[in-house]
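Engineer: Sequence and computational prediction follow.
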Amino acid sequence: MPWLLSSPPHPPSPSPCQRYCERTAFAFYCAVRDKLPAWLLEDMRSMEVFLWDDGHPRSFSPGDALMYALVHDHQDYARYLLRSFSVKALHVARCGMCRSGGSALLHVAVRYNRTTILGLMVDTLKDSAPEGWRQEYLNSCGGCAHGADAGKTAVQLAVELSRADCLLLLLARGARPHALDAALLRLAASGAAERRDARHCLDLLLLFAPRPAAPCRLLDEPQRWQSLLGRDVFGWLSGLAPPPLLLQALRTLAQSVPCQMSQLPAFLRPHSKDQAT
């Protein structure tokens, strides 16, 4: 009978060592949250703070500390970690309940919209990481297996959340512009208040991508998509016309000197239907 079945065993109580690790990790979390000076946080990290990992204590890594700096937008500490440890600070062994690749930090930066710290991270990649490792890091699906970001690249997440500034930083440092279909879906689902940011993300993908194949949905509902995209961009994406002159010029700029895109005056940044038509 069900009521006679033995109940599952209770998990063992945490050991004194595990409780100590939890206390030090929480104290460090609060210290980063309160934005204590970088030198003081680094003294704590290197001498006083431990994590409980697979039944054993281990010291807090620079990547673990950068994760906390991202969550709390502690820009000074993030800058200190990246200057002191370079690409070593871009790797985190664990994220919460599951193991994840180092690029989980990119996902956190995009989800929290930490554009300043993300800029520091991609600059560190450019300056210090080998090309192959940099490309793998930028384009990996590093989201946690238990979370909403599982199986997504940082570019895909930036498009889904309409994080245009984050998207530009990623694309300018070589991330693949492979989320066009997601950008179109996001644009179609956006309300009036969100449409500008969604359109900006789509425009950035169009600047950095090679000539995209025409998504079937454009031809299935041509009037709707022409209204959303503008006549010229719709014609180009659907294969009916060449790209608009402004788009051609900006694509050349984006693919030759991508880091200059953020310096363009506002009237040259393609982010609205009116500019595309």
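Structural biologist: Sure thing, it's come through. Keep in mind that this is a model prediction, so the values were computed, not measured.
Engineer: From here on, just use CA atoms for contacts and neighbour counts.
Structural biologist: Noted.
Engineer: and C141, what does it touch?
Structural biologist: Contact partners of C141, counting by Cα atoms under 8 Å, 6 or more residues apart in numbering, are S103, A150, G151, K152, T153, A154.
Engineer: Quick check: the gap between it and A104.
Structural biologist: Counting by Cα to Cα, to the nearest Å, the separation of C141 from A104 is 8 Å.
Engineer: With E22 instead?
Structural biologist: As judged by Cα to Cα, E22 and A104 stand 22 Å apart.
Engineer: Which one's more surrounded, those two?
Structural biologist: The neighbour comparison of E22 against A104 (other Cα atoms under 10 Å) goes to A104, with 27 against 18.
Engineer: which residues touch L168?
Structural biologist: By Cα under 8 Å, 6+ apart, the contact list for L168 reads L204, S262.
Engineer: isn't there a strand covering it?
Structural biologist: No. Looking at L168 with DSSP: H, G, I helix; E, B strand; the rest coil, it is helix, so not inside a strand.
Engineer: how far away is it from V32?
Structural biologist: Distance, L168 to V32, using Cα to Cα: 28 Å.
Engineer: also this one, for the comparison:
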Amino acid sequence: MPGAVGWSERSNADYQSQKQCKKTSFAFYQAVRDLLPVWVLEDMRIMEVLHWEEGGKVSSYSPSEALLYALVHDHQPYAQYLLAHYPQEALAMPSTSFSCCQSSAPHLAMAIRYGRVAILRNILRTLGAVSHSSLAGYINRRGCHRVEGGKTPLHLACELHQTDCLILLLGHGACPHITDASGNTPLDTLLHVIWGNQRDLRLKRLCLDSLLLYLPEGLTFQLREQLRAEPTAWKELVGQDLYGRLAGTSPPPLFALSMHNLLRALPAHRFPEALEELSLPDFLKPQALRKQPCK
């Protein structure tokens, strides 16, 4: 009986501890959501807030986990602070309660899913400053095979036709030929999206144009045979000229080859600043990087 009483007391203590963790954890989530000042958030994270992990472990929020919250709520000053003061810790893997796959790139995936272009740019700049080799390895990580189908951040940008994110990833060295768990390249992923739903077709074609600037002449992708089998439908979707290049019946235009060579020559750790410094008129730049007219 004493053992049973002791077990009951421990269970009650665990319940109270877990309840308190949930309360403080939600308070921190709300504080980030409400865009409270950085110093308030850091005081909470370091001194007050705990969260309950699997296995009954109580932990404070790491810079990595705090950065995920900053991404969700687009708290750019907080994201900038975390990346500046904890460059390695902020981009380390969060605990398994935040990310089931410990070999993925959850911060890049979150930035792309929510369209947080400014924070994504800061993340990539931070990775490049830490190590160029770290940038190349991190940016091409595959997501969870079970949940995300082994998609890389570039696959995800194509799936969601996030052109600004796609350009940043490619400019920082993302591999345009890498495949997911199903053997699809980013180009396959984007073409699947175009074929499956014709909504927002202009944005999807802009994404396709941007992706092709980083692909050389010899395109290799799984959907080529489908393109060749249904030329009429695909020509309506992507246009006559682009269809010819994708189907392999016509070479890429000289402009595309020139831009491909130019973009690949730019240093990844200085993208897109290096492109902006070139004396190119706006109409020669990828459309996603053109200056927007002031309203």
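Structural biologist: Ah, there it is. Model, not experiment: these values are computed from the prediction.
Engineer: any idea how far C158 of the second structure is from D43 of the second structure?
Structural biologist: Counting by Cα to Cα, the gap from D43 of the second structure to C158 of the second structure is 38 Å.
Engineer: neighbour count winner among the two?
Structural biologist: Between D43 of the second structure and C158, counted using other Cα under 10 Å, the more crowded position is C158 (27 against 11).
Engineer: Secondary structure element holding that one?
Structural biologist: Element membership of C158 of the second structure [criterion: DSSP states H and E] is helix 153-159.
Engineer: Relative to the first structure, which residues correspond to that helix?
Structural biologist: Aligning helix 153-159 of the second structure against the first structure (TM-score structural alignment) gives residues 154-160.
Engineer: how far apart are that stretch and its match in the second structure?
Structural biologist: Compared with the second structure after fitting, stretch 154-160 of the first structure has a mean deviation of 0.9 Å; criterion: mean Cα distance after the TM-score superposition for the first structure.
Engineer: what's next to that stretch, contact-wise?
Structural biologist: Applying Cα under 8 Å, 6+ apart, the contact partners of stretch 154-160 of the first structure are 106-107, 110-111, 138-141, 149, 164, 166-167, 170-171, 175-179, 182-183, 186, 198, 201-202.
Engineer: Taking those residues, please make a PyMOL selection of just the buried ones.
Structural biologist: Remark: buried members of the contacts of stretch 154-160 of the first structure, expressed as a PyMOL selection using 16 or more other Cα atoms under 10 Å:
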select buried, resi 106+107+110+111+138+139+140+141+149+164+166+167+170+171+175+176+177+178+179+183+186+198+201+202
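Engineer: what residue of the first structure matches up with M110 of the second structure?
Structural biologist: So, by TM-score structural alignment, M110 of the second structure is matched to V108.
Engineer: Then Q16 of the second structure?
Structural biologist: Alignment note (TM-score structural alignment): Q16 of the second structure maps to P16 of the first structure.
Engineer: and what of E230 of the second structure?
Structural biologist: Using TM-score structural alignment, the equivalent of E230 of the second structure in the first structure is E221.
Engineer: how big's the offset between the helix or strand harbouring N261 of the second structure and the first structure?
Structural biologist: For N261 of the second structure, the element it lies in under DSSP H and E is helix 254-265. On superposition with the first structure, the average gap between helix 254-265 of the second structure and its aligned counterparts reaches 1.5 Å (mean Cα distance after the TM-score superposition for the first structure).
Engineer: which residue numbers in the first structure go with that helix?
Structural biologist: With TM-score structural alignment applied, helix 254-265 of the second structure matches the range 245-256 in the first structure.
Engineer: for that stretch, the distance to its chain's centre please.
Structural biologist: Centre-to-centre, stretch 245-256 of the first structure and its host chain are 24 Å apart (Cα atoms, centre = their mean, to the nearest Å).
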